[in-house]
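In: I'll drop the sequence and a predicted model, then ask my questions.
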Amino acid sequence: MMAAKGELSARDKRLRINSITLRDFRAFPGPDEIVINLNTQHKQGCNLLLYGENGAGKSSLFEAFRGLFARRPKLNFFKNEKNVFSGQPDKDARVLVEFTDGKDPAVWTISDHPGKTGGDPRVLLTALRAVMLDYRALLDTNYGQGRKRPNLFDIGMDLLLADWPVVGRGTLGELWRDTQAAKPKVGWNDTKVKAACADFNTEFAAAVDALTPIAQDLLKDLLGDAVVLDQLEYGTVRYVNAQQRRDRIFEGRLLQPRITYRTHGLEQPQFFLNEARQSALALAIYLAARLARLIHEPAALGRAGFDVSVAA
């Protein structure tokens, strides 16, 4: 539907970034600030392609966005990324993002993150939708797996499905940490950890089942019918209550893509598919995790009173 004359369209109402300011962050040493305008008069609502020579600051800008729009902000992320040559005090380092809503900018410093619980809803909602990927994240799904059949379980718990909502239990990532913590510290009573494994398996299966058809559709959009994601196969996690402490482990930690290329099943797709197809597969899985998360809990987008169509 077209907007009436003088009114903004739904596209124009969407929350966007006007500018990002960096001071003493990686390649941008203090005390000077670098202001990068992203929403100028002639470039409103456009995608941005960033290019430049080695050391120009491309990775620094990427890390600034990734650190600011993190779903689970890491405590020392900024401190570890502060420019080491400036000699400026920690308190002066900052990353500042100004949005198109006319409100005060979001400010990230070494001591405070605007996306922490109860923080800036714009940062929280953007983090919910964001997919910050670099070449290393893509490699983790294929060549980073070595010569074994790829197992994405750890990636799933650290990134893909870490913030998948579990009713009354927080997130799937938190549920997995609780499951690991439920193993007996002393003695042989494994009742608690068995129950924790059962709960985790139920929620893990639901999350993967929701993600899989979206990943299949995305991969088809990217590669057509040549490469097919038949299934994301997952295991049943159980605790091995062995006599020797070193043998007390969680078995069944599996999340393995089953791939077919032109009717030929691939046990090790990282050694069969070319780099472009492997990247497409990784992108499909990562993006599907984000989309499935949004579809699964649309109410998450309105927690701060945002219109979903505006925040999109």
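Out: Done, it's in. Numbering: from 1, shown residues only.
In: Only C-alpha atoms from now on, for both contacts and neighbour counts.
Out: Fine.
In: Trp188: what's its closest spatial neighbour, skipping adjacent residues?
Out: Excluding the flanking residues, the one nearest Trp188 by C-alpha to C-alpha, 6 or more residues apart in numbering is Asn241, at 7.2 Å.
In: how about the one you found, secondary structure?
Out: Under DSSP: H, G, I helix; E, B strand; the rest coil, Asn241 falls in the coil class.
In: burial measure for it, as a count.
Out: For Asn241, the tally of surrounding residues (other C-alpha atoms under 10 Å) stands at 17.
In: May I ask you to confirm that it is in contact with Gly187?
Out: No - using C-alpha atoms under 8 Å, Asn241 makes no contact with Gly187, being 10.0 Å away.
In: For the helix or strand hosting Asp12, enumerate the helices and strands it packs against.
Out: Following DSSP states H and E, one finds Asp12 within helix 10-13. Identification of packing neighbours for helix 10-13 by 3 or more C-alpha pairs under 8 Å, 6 or more residues apart in numbering; DSSP states H and E yields helix 308-311.
In: Could you give me the buried positions within the helix it packs on?
Out: Ala311 (16 or more other C-alpha atoms under 10 Å).
In: Can you name every helix or strand that it contacts?
Out: helix 10-13.
In: Quick check: next helix or strand after the helix it packs on?
Out: strand 17-23.
In: residues touching the residue nearest to Trp188, list them.
Out: 188, 190, 247-249 (C-alpha atoms under 8 Å, 6 or more residues apart in numbering).
In: which of these count as buried?
Out: Asp190.
In: and the contacts of Asn241 as CSV, adding distance to Ala312?
Out: Formatted as CSV, those follow (distance: C-alpha to C-alpha, whole Å):
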residue, distance to Ala312
Trp188, 51
Asp190, 45
Asp247, 48
Arg248, 45
Ile249, 42
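In: Second structure follows, compare the two:
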Amino acid sequence: MTDAAAPAAPPDAPRLRRIEVTDFRAFPKDHPGGFDLGDSGCNLLAFGENGSGKSSLYRALRDLFQTSEHDIRPYGNVFTDGPAPRVKITLTDGTVFDWTTAHHPYALVTDIARRSSFLTHTALRELIYNPAGPDQPNNIFRIAVDELIDDFDATLEGGVRRSVGELWTDVQNAFKAEVTTSKGKRRPQYYVRDLEAKCASFNEGMRQALERIEAEAKRLLRKLLDVLGVDPLDLVGLTFPQLVYSEADKAILNQTLTAAVRVRTHNVVAPQSFLNEGRQTALALALYLAGRKVCAPPGRAELKLLVMDDLLISLDASHRRPVLDLILSEFEDWQIILLTHDRYWFQLAREQVKASGVWKAVEVFERFDGDGLLVPLVRPTEGDLAEATLRQAEAFLTDNHPHAAANYARSGCELILKRFCVKKAVPFPYFEDERRPDLQALLDAAKAHVVGDAPRQKALSDLEAHKRFVLNPLSHDPANPVPTADVAAAISAVREVAKACGKNYP
């Protein structure tokens, strides 16, 4: 007798294949933004300096994938005559979501919106910033019920399933309930009984949600913090005293939710005042990502989007890689879009994801069009990152942007020298803020390592002539750009270093 065949796994859900943003904020009608994610719907890693259009992409996705209709007209590009903003998404199965001044496809995207997550560093800070005072526990109740766990499905008595958001709406509706009589408006019969019943249902839904989130957040926090050793910060638990209706106060009491944390043996009352920036960010990330994981269904049968804009700007280099590791491992069945203005983090992230084959990397930067208007340009960065960086430096030089070309040449030089030092186990320091390596220190370390190796010594020594000016970020004044010939010579010198260090970039 043979076992029955296991049921076939459901097919993967369609994913985003192309994003088109036209006449929308930074993208004017004549220079739309197009982001191709391939026939399989890859994840996207995008770099863009402030003002280049990166955040316009974020807002386009965030406000398209909504559960209610949004007006696109306020997003029209101010330099377009007769603005007609448009955001168009094409899925891998050919489905199109088209947001225009005439229509928002919220009815088609509601399910995707409920399963998706859009997060910026500013929104993340709300989980750990307390406007009530620096010495008070941070109350995240409203953030939790409105965003963090609003779509958590709870199972109530009788098998009834309601989301936390729906249960909270039930409480609010019961609290505001009125009936009209010949003498005017008054509370309905059994008002207190009905409101207390709604509070009880909400409390049960919150209990189920917080029980799962607490366990998940504790696990994720360890993965984020225990990078260089066991970190002393612990999430003790989430404290929710449960809603009660007070007839004396005519109010719903206990609308509070706080995270109890401990550092070694010290119970922290106000994490926002006691913890450093890195631990605050790790705590907020653990809570937020735990909320998204327990609310969304597992697997690939339904499209889930995780879109993050400049999320890691408060973390040093040593703690950025574990965040990316966590996102890649814990959200591998989501379609992920990561946006950043930090070029060094973009380099680290691209190096980390390039071998997976499921990522596309692009750069969004500004250039002048024929009318002298700064417009965004989306450029894929395929292949080797150092080579792509040097090619972009040359492209900027061709377009008469020596300032930008010098910046890219410096980034390419840093990446090549860092790779060489890492490969040869040559120690080198970072700047004090730990966000990027010190180029002079990299150069000195590499030169010390190749003593006696004449070709490499010459290539590294020739680079010294360009380190002080072209490859020095403090000397890049757009009002007084470096000579084109000097930048071209610096790029050539960087390529010679790449060749001497074992990689020939043509």
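Out: Thanks, I have the structure now. Computed from a predicted model, the values in this text were never measured in an experiment.
In: Quick check: TM-score for this pair?
Out: Between these two chains, after superposing, the TM-score reads 0.77 (TM-score structural alignment, normalised by the length of the first structure); 278 aligned residues with a C-alpha RMSD of 3.1 Å.
In: which one of the contacts of Asn241 of the first structure is nearest Ile110 of the first structure?
Out: Ile249 (37.0 Å; C-alpha to C-alpha).
In: Return the distance of Asp92 of the first structure relative to Arg23 of the first structure.
Out: 8 Å (C-alpha to C-alpha, to the nearest Å).
In: the more surrounded of the two?
Out: Arg23 (23 against 12).
In: dump the residue contacts of that one.
Out: With C-alpha under 8 Å, 6+ apart, Arg23 of the first structure has these contacts: 29-34, 92-95.
In: From those, keep the buried residues only.
Out: Buried among the contacts of Arg23 of the first structure by 16+ other C-alpha under 10 Å: 29-30, 33-34, 93-95.
In: could you pull out the helices for the stretch 1-150 of the first structure?
Out: 10-13, 58-68, 77-81, 121-129, 135-139 (DSSP state H, counting those that start in this stretch).
In: Please identify which of the ones you listed is closest to Phe204 of the first structure.
Out: helix 121-129 (19.1 Å).
In: starting at the chain centroid, how far to that closest one?
Out: Centroid separation for helix 121-129 of the first structure versus its chain: 12 Å, with C-alpha atoms, centre = their mean, to the nearest Å.
In: the inter-axis angle of it versus helix 58-68?
Out: 110 degrees (axes from the mean of the first three to the mean of the last three C-alpha atoms, to 10 degrees).
In: if we can go back for a sec, out of the helices of the stretch 1-150 of the first structure, which is the most enclosed?
Out: Burial of the helices of the stretch 1-150 of the first structure is given as mean neighbour count (mean count of other C-alpha atoms under 10 Å); helix 121-129 ranks first at a mean of 21.
In: And the contacts of that one?
Out: 68-71, 106, 114-116, 290-291, 294, 301, 304, 311.
In: among these, which two are most distant?
Out: Ala106 and Leu291 (25.0 Å).
In: higher neighbour count, the two?
Out: More neighbours surround Ala106 than the other of Ala106 of the first structure and Leu291, with 20 against 17 (other C-alpha under 10 Å).
In: can you pull the contacts of the equivalent of the more buried one over in the second structure?
Out: Superposed on the second structure with TM-score structural alignment, Ala106 of the first structure falls opposite Phe97. Applying C-alpha under 8 Å, 6+ apart to Phe97 of the second structure gives the contacts 88-90, 105, 108-109.
In: how does it look with 6 Å?
Out: 88-89 (C-alpha atoms under 6 Å, 6 or more residues apart in numbering).
In: now it: how far from Ile112 of the second structure?
Out: Phe97 of the second structure is 12 Å from Ile112 of the second structure, by C-alpha to C-alpha.
In: can you check Phe152 of the second structure too?
Out: 15 Å.
In: Kindly report the same for Thr239 of the second structure.
Out: In terms of C-alpha to C-alpha, Thr239 of the second structure sits 30 Å off from Ile112 of the second structure.
In: Then Pro14 of the second structure?
Out: Taken as C-alpha to C-alpha, the span from Pro14 of the second structure to Ile112 of the second structure is 11 Å.
In: Equivalent analysis for Val230 of the second structure, please.
Out: From Val230 of the second structure to Ile112 of the second structure the distance is 38 Å (C-alpha to C-alpha).
In: Residue range in the first structure corresponding to the longest strand along the second structure, please.
Out: The single longest strand within the second structure, with elements called by DSSP state E, is strand 359-368. Using TM-score structural alignment, strand 359-368 of the second structure lines up with nothing in the first structure.
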